[in-house]
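Undergrad: after the sequence you'll find the predicted model.
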Amino acid sequence: MARPPRFSTDLLLDAAVALGAASGPAGVTMSAVAQETGAPSGSVYHRFPGRDALLAEVWLRTVERFQEGWLAAVDAETDALRAGRAAARHVVTWSRAHPRETTLLLYGAEDFGRSGWSDEHRARADRGGRRVRAALAALAAGLGADAPADRERVALAVIDLPLSVVRRPLRAGRPLPAHAERLAEECTAALLGQAPEPGADGPG
């Protein structure tokens, strides 16, 4: 039975996430990843042909993992208002569990060099974006949000607003407060025109 590689793709990407969280996208370089892991530079280039590919994989792995959980949170609820609150809560809960990855998401694909990505990497990003937009459209329809401004409010309520709850403490290097999930839900519920359910406090 073959031994697993000493410097796996995930190990190298984990190092790249740590570098990006500490120094921003500029800190994610082939040489920095090699130094962080103790890997020969050849091992890094074996998995990523260049820095554009490394940046693409760091971003895509991070955003795809976030999207999977967010989409599952939305799909788990049949009531649109509950789904909206669950989506907002997931943003905070996931950020609490993955602070480094969330720090990367507070940048954006362009910060990670999307213009230099391969067609395959851009196609992956576009597929993820379409899935999120479809979920937002279904959520908006369930809430009766038909006008463009109303649909924009739904996106703000379930993505942008909860991200704003985590942005300040994460960028200051502080843990998220225990009430962050409830705060996100309360703000989202208010924006969607529905009071939050009682008893949904603390980390989840």
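TA: Everything's here; your move. Numbers count the residues shown, from 1 in each chain.
Undergrad: C-alpha from now on. contacts and neighbour counts both.
TA: Will do.
Undergrad: now do the helices in this protein.
TA: Counting by DSSP state H, the segments of the chain that form helices are 9-23, 30-37, 41-47, 51-75, 80-97, 99-105, 119-142, 148-155, 161-171, 180-192.
Undergrad: summarise which helices and strands the fifth one is packed against.
TA: Going back to what we said before, that points to helix 80-97. helix 51-75, helix 119-142, helix 161-171, helix 180-192 (3 or more C-alpha pairs under 8 Å, 6 or more residues apart in numbering; DSSP states H and E).
Undergrad: these: which one's closest to Phe112?
TA: Put simply, out of the helices and strands packed on helix 80-97 the one that sits nearest Phe112 is helix 51-75, at 5.5 Å, with distance taken as C-alpha to C-alpha.
Undergrad: and that closest one, what does it pack against?
TA: Applying 3+ C-alpha pairs under 8 Å, 6+ apart, one finds that helix 51-75 makes contact with helix 9-23, helix 80-97, helix 99-105, helix 119-142.
Undergrad: of all the ones you listed, which one is nearest Glu152?
TA: Using C-alpha to C-alpha, the helices and strands packed on helix 51-75 put helix 119-142 closest to Glu152, at 9.0 Å.
Undergrad: in that closest one, which residues are buried?
TA: By neighbour count on 16 or more other C-alpha atoms under 10 Å, the buried set for helix 119-142 is 121-122, 125, 128, 132, 135-137, 139-140.
Undergrad: just send the helices of the chain back as CSV, with distance to Ala2 too.
TA: What follows is the helices of the chain, written out as CSV (distance: least, C-alpha to C-alpha, whole Å):
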stretch, distance to Ala2
helix 9-23, 16
helix 30-37, 22
helix 41-47, 17
helix 51-75, 25
helix 80-97, 33
helix 99-105, 31
helix 119-142, 29
helix 148-155, 47
helix 161-171, 41
helix 180-192, 44
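Undergrad: another structure for you, compare them:
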Amino acid sequence: MSRKPTHTRDSLLDAAADLAASHGAAAVTMSAVAAAVGAPSGSVYYRFPDRATLLAGLWLRTVDRFQSGFLEALRIDPPQRAAMGAAHHVTDWSRRHPTEAAVLLAGREAFGFAQWSAESRDVAATQQARIDDAVRELGDRLGYHSRADRERLALLIVELPHAAVRRCARKAGADLADAAAAVDRIVRDALGEGAGTLSDAPSDPAHTG
């Protein structure tokens, strides 16, 4: 009977995420991950042939986990509720997953994007395309067809909540829950200027993990 691997891909990536959140992406090395899980370096190299693959794996997994709920929120009806739910997901997910949020805040360049394999860069491009397409579809549902309106929507449901998360991460004592509530109000008020069915939207936007 074969033995179940002691150190799985996810357990190694979990250790890498902890290192990145605590000490920055530069601290994520093969030897550091091995030490963090109490494994020989060979166990890490078995799962990830080099550091670039490890860093790419951490980033891509984190993006997938974040995008799952974000994309689901964007499909909610009516579209005003979807916009508010998507913006809320950014702050809510970040509050519930601070370690992974720290990875995203660092940005993929911090994780050596230029050294990633072509395959990993293609996966990253596909992830970004999913977001772009989903936001574009939401814009269509909201009647936002001009470039300016689409840019406004992206700023509202992507850039604004991410900026709130970043500000709280950098400011000692900042409360992300308070910032999330402020983002919810801003998004709701902004949609109210051009959305005739805003009353259909909930005060606590639907969101998923």
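TA: Cool, got the structure. A quick note: this is a predicted structure, and the numbers were derived from the prediction, not measured.
Undergrad: just give me the match in structure 2 for Ala26 of structure 1.
TA: Across the two structures, Ala26 of structure 1 finds its equivalent in Ala26 of structure 2, going by TM-score structural alignment.
Undergrad: spit out the contact partners of its match.
TA: With contact taken as C-alpha atoms under 8 Å, 6 or more residues apart in numbering, Ala26 of structure 2 is in contact with 20, 110-111.
Undergrad: so how far is stretch 184-201 of structure 1 off the chain centroid?
TA: Centroid separation between stretch 184-201 of structure 1 and its chain, computed with C-alpha atoms, centre = their mean, to the nearest Å, is 22 Å.
Undergrad: ok, stretch 47-65 of structure 1 next?
TA: Taking mean C-alpha positions (C-alpha atoms, centre = their mean), stretch 47-65 of structure 1 and its chain are 14 Å apart.
Undergrad: contacting residues around that stretch?
TA: 9, 13, 16-17, 25, 28-30, 101, 104-105, 109, 112-114, 116-118, 121, 124-125, 128.
Undergrad: residues near Pro196 of structure 1, how many?
TA: One way to gauge burial is a neighbour count; for Pro196 of structure 1, by other C-alpha atoms under 10 Å, it gives 18.
Undergrad: against Arg166 of structure 2, how distant is the residue nearest the centre of structure 2?
TA: To find the centre residue of structure 2, average its C-alpha atoms and take the closest one (C-alpha atoms, centre = their mean): that gives Phe66, at 3.9 Å. Per C-alpha to C-alpha, to the nearest Å, Phe66 of structure 2 is found 15 Å from Arg166 of structure 2.
Undergrad: what of Ile76 of structure 2?
TA: Separation of Ile76 of structure 2 from Arg166 of structure 2 (C-alpha to C-alpha) stands at 26 Å.
Undergrad: same question, Ser199 of structure 2
TA: Distance from Ser199 of structure 2 to Arg166 of structure 2, counting by C-alpha to C-alpha: 30 Å.
Undergrad: returning to what we had before: need the helices and strands packed on helix 51-75 of structure 1 in CSV (columns: distance to Ala157 of structure 1).
TA: As requested, the helices and strands packed on helix 51-75 of structure 1 are arranged in CSV below (distance: least, C-alpha to C-alpha, whole Å):
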stretch, distance to Ala157 of structure 1
helix 9-23, 25
helix 80-97, 7
helix 99-105, 17
helix 119-142, 11
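Undergrad: which one of those helices lies nearest to Gly199 of structure 1?
TA: Proximity to Gly199 of structure 1 (C-alpha to C-alpha) singles out helix 80-97 among the helices and strands packed on helix 51-75 of structure 1, at 13.4 Å.
Undergrad: once aligned to structure 2, how far is that closest one on average?
TA: For helix 80-97 of structure 1, the mean distance to aligned residues of structure 2 following superposition is 0.8 Å (mean C-alpha distance after the TM-score superposition for structure 1).
Undergrad: list the buried ones in that helix?
TA: With burial defined by 16+ other C-alpha under 10 Å, the residues of helix 80-97 of structure 1 counted as buried are 80-96.
Undergrad: hmm, the residue nearest to the centre of structure 2 is touching Arg95, no?
TA: No: between Phe66 of structure 2 and Arg95 there is no contact, the gap being 11.9 Å when judged by C-alpha atoms under 8 Å.
Undergrad: who touches Cys187 of structure 1 in this structure?
TA: Neighbour list for Cys187 of structure 1: 157, 161 [criterion: C-alpha under 8 Å, 6+ apart].
Undergrad: on that earlier part again, of the contacts of stretch 47-65 of structure 1, buried ones?
TA: Among the contacts of stretch 47-65 of structure 1, those classed as buried by neighbour count (16+ other C-alpha under 10 Å) are 9, 13, 16-17, 25, 28-30, 101, 104-105, 109, 112-114, 117, 121, 125, 128.
Undergrad: next up, the contacts around Arg174 of structure 1.
TA: Arg174 of structure 1 makes contact with no residue, according to C-alpha under 8 Å, 6+ apart.
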